[in-house]
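1. Provide a 3D model corresponding to the input given below.
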Amino acid sequence: MLKRIKKWLGLEMPRPVVPNELWDRIESGLPFLAFLTVSDRLRLRELALDFLADKEFHGAQGLELTDEILLGIALQASLPVLNIGLEAYHGWVGIIVYPGDFVIPRHEVDEAGVVHSYDDEVLGEAWAGGPVLVSWFGGHHPIGVNVVIHEFAHKLDMANGEADGFPALPARMSRRDWAAAFTPAYEKLCAQVDADEMTALDPYASENPGEFFAVASEAFFETPGQLRDAFPAVYDQLKSYYGLDPAAGEAGLRAEPDPHRGAT
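-> Coordinates of the predicted model:
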C-alpha cells in the first residue's frame, strides 16, 4: 500500500488512507507517543505520510520493508520535526534499514600517521548529505534507547554543519542560552561516567557534544520526566526547540485514575 504513495501523489490522486487499526497497532509499540495530545498525534500521522512520500527506503540484507516498518520509522522520524517542519530534512532522501545491528568498516589515522582499520558494530548512523542507516528489531528497543530518533536528531544537528550538538536554532532561541544549558550538563555527565556513577542518560552521550544532543533528544521524547529531573535546563531548551512538552503529557498520564482500581 505505502509503496504506491509517491506514484499516487505524482498523479495528484487522493492521499492513501491508512486504516486506524494499522496506526493503532504500530503506535502501541511506541508508547511514548501517548505523551502527545490527540491533535498532535493526528498531525504526526499526516506528517509521517508526507515523510514517506518524500524519502526513499531500502531494506538491507534482504529485509522486506512492510507497512509496519515504514510507518513505524516514519512516525519516529517525523516526531522531532512535528513543529519544525519536514524541510529540516531537506538535501537527502535515502533511508537504509537493517534487520538488526550492522558493521561499518572504519579507518583512522593516528598522530604518527599510521592508518588503523577496524569494523564498528553499530545500531545506526547518519551521514552528512547522505542517507540515514537504522537497525530494526521488530519495533522494540530498551526504554530510553531509540535508534530512529537518535539518528534523525543527528540529521537536524548536521543541517548547519557537523554534528556538534548545536543545531540550527529558530529565531526565538539563543545560541548562548543553549550553550549555557548543554555545556555544563555534558560536563556533568562526562564526570559521572568517568567516576563510574549511575547516569540519567545513556553513557554513550559522553562521547562528544553531538552524541549528547542525540541521546538527550531520545530521552526528551521517551523518558521526558527523567530528563527534566536530571537536566532541567537541557529539557527547557529542547522543549523550546522541538515545540513540545512531553513531560507534561507523561505526568498527565500518570495522574489519570486507574479504571481497574477497586474493581472486584
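2. from here on, just use CA atoms for contacts and neighbour counts.
-> Noted.
3. name the helix or strand for the spatially most central residue of the chain, please.
-> Centroid-nearest residue in the chain: I149, 0.9 Å away (criterion: C-alpha atoms, centre = their mean). Using DSSP states H and E, the element containing I149 is helix 147-158.
4. identify the residues contacting that helix?
-> 73, 76-77, 79-80, 88-89, 123-128, 132-135, 163-168, 210-211, 213-215, 217-218 (C-alpha atoms under 8 Å, 6 or more residues apart in numbering).
5. how far does it sit from the chain's center?
-> 6 Å (C-alpha atoms, centre = their mean, to the nearest Å).
6. what does stretch 247-255 give?
-> Chain-centre distance of stretch 247-255: 20 Å, with C-alpha atoms, centre = their mean.
7. can you check stretch 143-153 too?
-> Using C-alpha atoms, centre = their mean, the mean C-alpha position of stretch 143-153 is found 4 Å from that of the whole chain.
8. ditto for stretch 5-17
-> 27 Å.
9. equivalent analysis for stretch 212-232, please.
-> The offset between the C-alpha centroid of stretch 212-232 and the centroid of the whole chain comes to 12 Å, using C-alpha atoms, centre = their mean.
10. can you give me the end-to-end span of it?
-> End-to-end distance of stretch 212-232: 15 Å, with C-alpha to C-alpha, to the nearest Å as the criterion.
11. repeat for stretch 59-67
-> 12 Å.
12. and stretch 221-233, by the same measure?
-> 16 Å.
13. related to what we said a few turns ago, the residue nearest to the centre of the chain and R25: what is the separation?
-> Distance of I149 to R25, given as C-alpha to C-alpha: 20 Å.
14. which elements pack onto the longest helix along the chain?
-> Secondary structure of the chain per DSSP state H: the longest helix is helix 175-194. In terms of contacts (3 or more C-alpha pairs under 8 Å, 6 or more residues apart in numbering; DSSP states H and E), helix 175-194 is packed against helix 232-242.
15. quick revisit: which among the contacts of helix 147-158 count as buried?
-> Those of the contacts of helix 147-158 that meet the buried threshold are 73, 76-77, 79-80, 89, 123-126, 128, 132-135, 163-168, 210-211, 213-215, 217-218, by 16 or more other C-alpha atoms under 10 Å.
16. second input sequence below; structure requested for side-by-side comparison:
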Amino acid sequence: MWDWLFGKGASEHAVQKMQARLDQDMWARLHGAMPFLHGLSANEEAALQHASAWFLASKTWDGANGLQVTDEMALCVAMQASLPILYLGEKWYEGWTGIVIYPSAFVTRHKTHDEAGVSQCHSNVTLGETWQGGPLILSWEAAQPHDPRDLQAMHSNVVIHEFAHKLDMAHGPADGMPFLGGTGIEPAHWMQTLESAWQQLVHAVQQLQSGRPADSSSRAGHRLFNHLPMDPYGATNKIEFFAVSSEVFFVNPAPLAQWNPEWYRLLSLFYRQDPLQRLQSKATDSVAAAAP
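-> From the prediction side, this is the model:
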C-alpha cells in the first residue's frame, strides 16, 4: 500500500552502517532518561536500535530559529519515534523525509474558509505539528527527556503524539483510525470504541470546566485535571484523541487502561505491544532486586 509513496527510506546496508556508528554511551544515557523505554526485552532493545538507525539514516534533520540539531538530539527523537513502530515496521514512516526542530514552542499559521467562502488566517503557539506527506515539526524543549520530578511532562510525549498522527495519515487523511490490516480489529468496532471513549473524555472535561474558572494550563488547572487519564487536549476531536491516547498508552498506561479497558485493548492490538504489562514487570523486577 506504500509503494506509490516517495521517501522509501534507507537501504538495509545504510541502516547497518548507521547502527554501527551509534554511540552506545549516548544510547544508554538517553535510554536511562526515558523510563517508558525501560522493560524492553533483549530482542525488543535490538529492534529499537535497528528502527532508530533506520530513522536516522532515512530522515533529514533541520534546525529552525538558529538551532543546530546535534547527533544526540536526533537520536533522542529517533528512539522515541521508533517505539510505536517496534512491531509495525519502518514502512509506516515511509513517504516523507523531513524533521524540523525548533528550540522551543513555535507559531503555526493556517488559512481556513468559512461557509461564505471568506478566508481567515489563524495563528497558534504549539509544540509539534505534522503535515500529510510532509515534514514533522517539533519543539526540542518539549521533545527532550524531562526531569522525573516533572510529573506533567513525564506523563506526556510530544514526539509519540506527532508520530501517532503520521501513523494515522499513513493510509490517507487523518481520521483517528490508522490502517488496521493484520490486527484482527474490525474498523467499525474501532470507530465505535473510539467515539465512545472520546465522548467519555469530552464529558469529563466539560464537567470539570463547568465547575472551575481556572485555565487547564495553570497550576490550579493541572491539580483539577490530574485525575483524567490524558491531557484534556485529547477532547478536541477524534484525531487528537487518538494521538493523545497513543502518548499516554506508551508513557503512562495504567490510568488509561483503568479508565477505558476496551480502548486500551484496541491500542494494544494495533501497536502489538502492552506497555502496562511491560512497565509493571519492570517495576516488580526492580522491587525484587532491591529486596535484601
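17. still on that earlier bit, show me which residues of the longest helix of structure 1 are buried.
-> Within helix 175-194 of structure 1, the residues scored as buried using 16+ other C-alpha under 10 Å are W178, A181, F182, A185, Y186, L189, C190, Q192, V193.
18. ditto for stretch 24-33 of structure 2
-> Buried residues in stretch 24-33 of structure 2, defined by neighbour count with 16+ other C-alpha under 10 Å: W27, L30, H31, A33.
19. aligned partner of the first one in structure 1?
-> Read it as W27 of structure 2. Taking TM-score structural alignment as the criterion, the aligned counterpart of W27 of structure 2 in structure 1 is W23.
20. let's verify that match: helix, strand, or coil?
-> Secondary structure of W23 of structure 1, reduced to three states by DSSP: H, G, I helix; E, B strand; the rest coil: helix.
21. now swap in A168 of structure 1 and tell me
-> Under three-state DSSP, the three-state class of A168 of structure 1 is coil.
22. quick check: the longest helix of structure 1 aligns to which part of structure 2?
-> Applying TM-score structural alignment, one finds that helix 175-194 of structure 1 aligns to the residue range 187-206 of structure 2.
23. ok, now stretch 75-95 of structure 1?
-> Going by TM-score structural alignment: stretch 75-95 of structure 1 matches residues 79-99.
24. isn't M191 of structure 2 right up against D175?
-> No. Judged on C-alpha atoms under 8 Å, M191 of structure 2 makes no contact with D175 at a distance of 9.6 Å.
25. between the longest helix of structure 1 and helix 232-242, how many degrees?
-> Between the axes of helix 175-194 of structure 1 and helix 232-242, defined by axes from the mean of the first three to the mean of the last three C-alpha atoms, to 10 degrees, the angle is 130 degrees.
26. helix 175-194 of structure 1 vs structure 2, average distance?
-> In the superposition with structure 2, the average deviation recorded for helix 175-194 of structure 1 is 1.2 Å (mean C-alpha distance after the TM-score superposition for structure 1).
27. contact partners of that helix?
-> Helix 175-194 of structure 1 is contacted from outside by 166, 169, 198-199, 201, 203, 205-206, 209, 212, 231, 233-234, 237, using C-alpha under 8 Å, 6+ apart.
28. buried only: go through these for me.
-> Among the contacts of helix 175-194 of structure 1, those buried by neighbour count (16+ other C-alpha under 10 Å) are F166, L169, L201, P203, A205, S206, P209, F212, F231, A233, V234, Q237.
29. turn the residues you listed into CSV, columns for distance to Y98 of structure 1.
-> What follows is these, written out as CSV (distance: C-alpha to C-alpha, whole Å):
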residue, distance to Y98 of structure 1
F166, 28
L169, 31
L201, 25
P203, 24
A205, 23
S206, 26
P209, 26
F212, 24
F231, 33
A233, 35
V234, 32
Q237, 32
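30. what is the nearest of those to R41 of structure 1?
-> Lowest distance from R41 of structure 1 to those (C-alpha to C-alpha) belongs to Q237, with 22.1 Å.
31. translate the closest one into the numbering of structure 2.
-> Checking TM-score structural alignment: Q237 of structure 1 goes with L266.
32. what residues are up against that match?
-> Contacts for L266 of structure 2 (C-alpha under 8 Å, 6+ apart) come out as I185, W190.
33. ok, it to Q80 of structure 2 distance?
-> Going from L266 of structure 2 to Q80 of structure 2 by C-alpha to C-alpha gives 21 Å.
34. repeat for N237 of structure 2
-> For N237 of structure 2, the distance to Q80 of structure 2 - C-alpha to C-alpha - is 24 Å.
35. same question, H161 of structure 2
-> In this structure, H161 of structure 2 and Q80 of structure 2 are separated by 10 Å, where distance is defined by C-alpha to C-alpha.
36. cool, and Q132 of structure 2?
-> Using C-alpha to C-alpha, which is the criterion applied here, Q132 of structure 2 is 20 Å from Q80 of structure 2.
37. now P35 of structure 2
-> 11 Å.
38. circling back to that earlier point, between all of the buried residues of helix 175-194 of structure 1, which two are separated the most?
-> Every pair in the buried residues of helix 175-194 of structure 1 was compared (C-alpha to C-alpha); the two farthest apart turn out to be W178 and V193, at 22.4 Å.
39. where along the stretch 51-200 of structure 1 do the strands fall?
-> For the stretch 51-200 of structure 1, strands defined by DSSP state E, counting those that start in this stretch occupy the ranges 56-59, 94-98, 102-109, 115-122, 124-126, 132-135.
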